[in-house]
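1. heads up, no residue letters with this:
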């Protein structure tokens, strides 16, 4: 909370405290005046004790937030003989209901009602014991009802604030998850290409010079592209992801051509019409991850990519690779991320072993996403 907000709340609290104290002083003067104009209590010294007790009770109003229970109990005790503490006592009873457990409030209220009964015996009222108890019950019920209303309203406000805080945290978590997926998809693809061609240069040092030169060129190109992707990731950290350029369906063929050196890839299928942006981006990421996994877990295996789509049927993406050499362990996070991507786009994704021992990834995406 800002200093300005704290200052406003402090000024408001001070104004409320001064207002409560002013009402307390007025209540003390009013009761004193009524007693001077009416029958004085007997013995006469009880009037003086009542006035002094009422004056001493007024400063306790400043402690109603910090020590409401303790001050309420003290006022309950003196209310057995002093009527000038009526207003401070009601304020403390209200504070106990608002700020303390309800069980505590019940005990304090019960003590206050018992003290009211003692007061009616010590200082009989024109209403009589029954009338006085009825009036005390009504007054206590009104204060308790108001206190419960304020208490539950504050609880609702606190829950709403907590729900808002939780939603902000979920939004931050979604942003972190999205960033993690972007890191995995963008850099995983580049680094797998680097690993493939660098591995070929390492294990085939006797390859023709032209082939080694071409592999070195791919390594250099993919290193530069990886650096570009890193700069984009840094931009993601500084700006919302939605403000950055994202791949579309039109970029799919370029992705396949980029991965073709060192892989046997066949792209087939027919897409009619313009693919919606979200579905096209999801399809691109699915193919990208499938190619990364094929390079890592099925080196030298053929890869068949089939993309079909039309407005009335949706978009289907199928990537199947044959069995090959597994060149590295997998965490499985990429496929889990693809499932999340497909679900967020309103589609579904399936993956698993193919009949020939390879691997198959199949996704359906809605045309309206």
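-> On my side now, so go ahead. All values reported here derive from a predicted model rather than from experimental measurement.
2. Going by C-alpha atoms from here, please, whenever you check contacts or count neighbours.
-> Fine.
3. wouldn't residue 367 be in contact with residue 345 here?
-> No: applying Cα atoms under 8 Å, one finds residue 367 not in contact with residue 345, separated by 9.8 Å.
4. which residues do those two both contact?
-> residue 279 (Cα atoms under 8 Å, 6 or more residues apart in numbering).
5. So for the two, which sits in the more crowded spot?
-> Under the criterion of other Cα atoms under 10 Å, the comparison of residue 367 against residue 345 puts residue 367 first, with 23 against 20.
6. Which residue, neighbours along the chain excluded, lies closest to the more buried one?
-> Leaving aside its chain neighbours, residue 367 sits nearest to residue 314 (4.5 Å; criterion: Cα to Cα, 6 or more residues apart in numbering).
7. can you give me the helices for the stretch 101-250 of the chain?
-> 102-122, 128-203, 209-238 (DSSP state H, counting those that start in this stretch).
8. My error: substitute the stretch 251-369 of the chain in the last question.
-> 252-259, 277-297, 333-344.
9. ok and the shortest one relative to helix 128-203, angle-wise?
-> It stands for helix 252-259. Angle between the axes of helix 252-259 and helix 128-203 is 50 degrees (criterion: axes from the mean of the first three to the mean of the last three Cα atoms, to 10 degrees).
10. got the angle between helix 252-259 and helix 209-238?
-> Using the same axes, to 10 degrees: helix 252-259 against helix 209-238 is 130 degrees.
11. ok so, going back, could you list every residue that touches the residue nearest to residue 367?
-> With Cα under 8 Å, 6+ apart, residue 314 has these contacts: 364-367.
12. re the thing from before, which of the helices of the stretch 251-369 of the chain is buried the deepest?
-> Counting by mean count of other Cα atoms under 10 Å, helix 277-297 has the highest mean neighbour count of the helices of the stretch 251-369 of the chain, with a mean of 24.
13. next up, a second structure to put side by side with the first:
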């Protein structure tokens, strides 16, 4: 507003034919500028008011000046907030209304450079406002996509950590629970067997604590230096299951596997054996099968528990399914004749990442 008032005052000294600026003229200019303070809340009404006051000032006979800056600002903000279509229609309407008022006051329309200047002005302001609007929307969309990506990565990391902690804790606690039951049952009659069970509990708890410490260390440091599960630890995993009183039969060999497939297969096998120990009814034998079908590793874990039924999905089954799906494979877990079976198919080719 100060710019418009100052420059118009100076310009008035070079326009002696015009009415000199008086308090009414200054009030008029101030009245045309003040609505811009609320233009972001009411962009369309503000433009209509500012444009009308500007046209009225130019038709009043007062000295000309940069009053056109005021509707320019209003039209620019209107374009940013409401879009080029609304701004274009309102701008054209403002020009036509101004020309109509000019004709009504006895003026004559002359199609010269001055008339073309109004059209160029309108096009330029709407065009620039549209470009800024599109740029702002593009930046906002990019930020939203980046935020959504961060949220997805955080969710995936949270699920990964939850699976790791569940697999470590569930397997170890299942073994400890079984061995504790054995120790309590035979403590009076066969103390040597109770001592053996307590030793197994000590080993299982020590392994679980070590894995949990490593996992917590990864969370604290943010570095991927945690335990890397692998089927190279297969013998140790099967021994834990045998100490729970189950006979484990292994057929086939997994062979060399990419690290992601190796780790997923180990965790799926670990969770399957844990479920046998915890949930199978009077199971005595667990059969583990490894096979290759083209570029796919087949892992089958089957027990001979009685009365197996379709399980309700829990953290363990859900975690196994997520591990298989993450590699582009699939997993099924369902009762079969004479027991319960978990079957995983994990693509090996292209899983080196």
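-> Yep, that arrived. Note that the structure is a prediction, hence the values are computed from the model and not measured.
14. quick one on the thing from earlier: of the helices of the stretch 101-250 of structure 1, which stretch is the most buried?
-> Compared across the helices of the stretch 101-250 of structure 1, helix 102-122 shows the largest average neighbour count, a mean of 17 (mean count of other Cα under 10 Å).
15. Packing partners of it?
-> helix 68-78, helix 86-99, helix 128-203 (3 or more Cα pairs under 8 Å, 6 or more residues apart in numbering; DSSP states H and E).
16. want to try a markdown table for the ones you listed, with distance to residue 235 of structure 1 as columns?
-> A markdown table is the format used below for those (distance: least, Cα to Cα, whole Å):
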| stretch | distance to residue 235 of structure 1 |
| --- | --- |
| helix 68-78 | 53 |
| helix 86-99 | 48 |
| helix 128-203 | 11 |
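17. Out of the ones you listed, which is closest to residue 261 of structure 1?
-> Shortest distance between residue 261 of structure 1 and those, using Cα to Cα, is found for helix 128-203: 8.8 Å.
18. do you know how far residue 218 of structure 1 is from residue 103 of structure 1?
-> According to Cα to Cα, to the nearest Å, residue 218 of structure 1 and residue 103 of structure 1 sit 75 Å apart.
19. hmm, back to that, export the helices of the stretch 251-369 of structure 1 to a markdown table and tack on distance to residue 202 of structure 1?
-> Listed next are the helices of the stretch 251-369 of structure 1 as a markdown table, based on distance: least, Cα to Cα, whole Å:
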| stretch | distance to residue 202 of structure 1 |
| --- | --- |
| helix 252-259 | 19 |
| helix 277-297 | 16 |
| helix 333-344 | 27 |
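20. what about those, which gets the closest to residue 123 of structure 1?
-> helix 333-344 (74.5 Å).
21. What's the separation between the aligned residue in structure 2 for residue 345 of structure 1 and residue 157 of structure 2?
-> Residue correspondence, TM-score structural alignment: residue 345 of structure 1 in this structure matches residue 327 in structure 2. Applying Cα to Cα, the value for residue 327 of structure 2 to residue 157 of structure 2 is 16 Å.
22. what does residue 168 of structure 2 give?
-> 17 Å.
23. same thing with residue 81 of structure 2?
-> Distance, residue 81 of structure 2 to residue 157 of structure 2, by Cα to Cα: 39 Å.
24. returning to what we had before: could you rank the contacts of residue 314 of structure 1 by neighbour count and give me the top one?
-> Comparing the contacts of residue 314 of structure 1 by number of neighbours (other Cα under 10 Å), residue 365 comes first, having 25 neighbours.
25. which one is that residue nearest to, not counting chain neighbours?
-> Per Cα to Cα, 6+ apart, closest to residue 365 of structure 1 is residue 347, 4.3 Å.
26. Now do the same for residue 117 of structure 1: its match in structure 2.
-> Checking TM-score structural alignment: residue 117 of structure 1 goes with residue 99.
27. what about the nearest residue to that match once chain neighbours are set aside, how many neighbours?
-> Nearest non-adjacent residue to residue 99 of structure 2, counting by Cα to Cα, 6+ apart: residue 109, 7.8 Å away. Using other Cα under 10 Å, the number of residues around residue 109 of structure 2 comes to 11.
28. can you check residue 74 of structure 2 too?
-> When neighbours are counted by other Cα under 10 Å, residue 74 of structure 2 comes out with 26.
29. Distance-wise, check it relative to residue 4 of structure 2.
-> On the measure of Cα to Cα, residue 74 of structure 2 and residue 4 of structure 2 end up 15 Å apart.
30. and what of residue 276 of structure 2?
-> 84 Å.
31. can you check residue 259 of structure 2 too?
-> In terms of Cα to Cα, residue 259 of structure 2 sits 71 Å off from residue 4 of structure 2.
32. try residue 181 of structure 2
-> Where residue 4 of structure 2 is concerned, residue 181 of structure 2 sits at a distance of 91 Å (Cα to Cα).
33. Ok, residue 218 of structure 2 next?
-> Shown here: residue 218 of structure 2 relative to residue 4 of structure 2, a distance of 63 Å by Cα to Cα.
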